[in-house]
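Asks: my questions are about this predicted structure, shown below with the sequence.
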Amino acid sequence: MSERRAATGRAYTRNKNKVAAAIFAILLGWIGVHKYYLGRVGQGILYTLFFWTGIPGLLGLIEGIIYLTMDDERFWEKYG
């Protein structure tokens, strides 16, 4: 794991894979698996609680596409 400095001067590591996060979001986003993977447990719980509405599924699909199109450095700054 390499450690880098973000533009804010904060150190971050590359310990999350953006392709894995995107696959989790697209396939299992309706129950929030990608949020748990990225360490956003509170958001994951919300996705799990509201899965029956279908909204988390749509959001998961959108977020999966965003993760795939996001620049690597920006992804690691935000989620790394």
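Replies: Right, received. Where do you want to start?
Asks: C-alpha only now, for contacts and for neighbours.
Replies: OK.
Asks: the nearest residue to Ile65 once chain neighbours are set aside: which element?
Replies: Closest residue in space to Ile65, ignoring its immediate chain neighbours: Ala22 at 6.8 Å, by CA to CA, 6 or more residues apart in numbering. Assigned by DSSP states H and E, Ala22 belongs to helix 18-28.
Asks: structure two is appended below for comparative analysis:
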Amino acid sequence: MENYGYTTGNQQNPSNNNLPYRSEKKIPAALLGILVGWLALNKFYLGYTKEGIIQLVLNVVTFGLASVIPFIEGIIYLFMSDKQFDDTYVYGKKGWF
């Protein structure tokens, strides 16, 4: 059976073996959480609309005190490996911490 140039999950592309894994969403999501977390932009950026709305409501109800949550999340994002970030928040769809 020929695969016509496509690779399956068990095969690796030898030309990409030397490149380290990079997440495209990790740094922007972390910066959004740290800098403008009170707007829940990190949640909306990652596609978590329900969690973003909850974060906005929490910020209004607590007069901004709940904005510490996205700030902490942003710091957590920065200290995770790129692969772990993608596995947890991009593919795993974990909405909080």
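Replies: Thanks, I have it. Treat the numbers as computed from the prediction; the structure is a model and nothing was measured.
Asks: isn't Lys83 of the second structure right up against Glu24?
Replies: No: taking CA atoms under 8 Å as the definition, Lys83 of the second structure is not a contact partner of Glu24, at 10.5 Å.
Asks: overlap in contacts of the two?
Replies: Here Lys83 of the second structure and Glu24 share no contacting residue, scored by CA atoms under 8 Å, 6 or more residues apart in numbering.
Asks: ok, these two, which is more surrounded?
Replies: Lys83 (14 against 10; other CA atoms under 10 Å).
Asks: so what corresponds to that one in the first structure?
Replies: By TM-score structural alignment, Lys83 of the second structure lines up with Glu73 in the first structure.
Asks: the host helix or strand of that match against the second structure, how far on average?
Replies: Element membership of Glu73 of the first structure, judged by DSSP H and E, is helix 72-79. Superposed on the second structure, helix 72-79 of the first structure shows a mean distance of 1.0 Å to its aligned residues (mean CA distance after the TM-score superposition for the first structure).
Asks: chain center to that helix, what's the gap?
Replies: Relative to its chain's centre, helix 72-79 of the first structure lies at 10 Å (CA atoms, centre = their mean, to the nearest Å).
Asks: could I get the buried residue list for it?
Replies: Using 16 or more other CA atoms under 10 Å as the test for burial, helix 72-79 of the first structure gives 75-77, 79.
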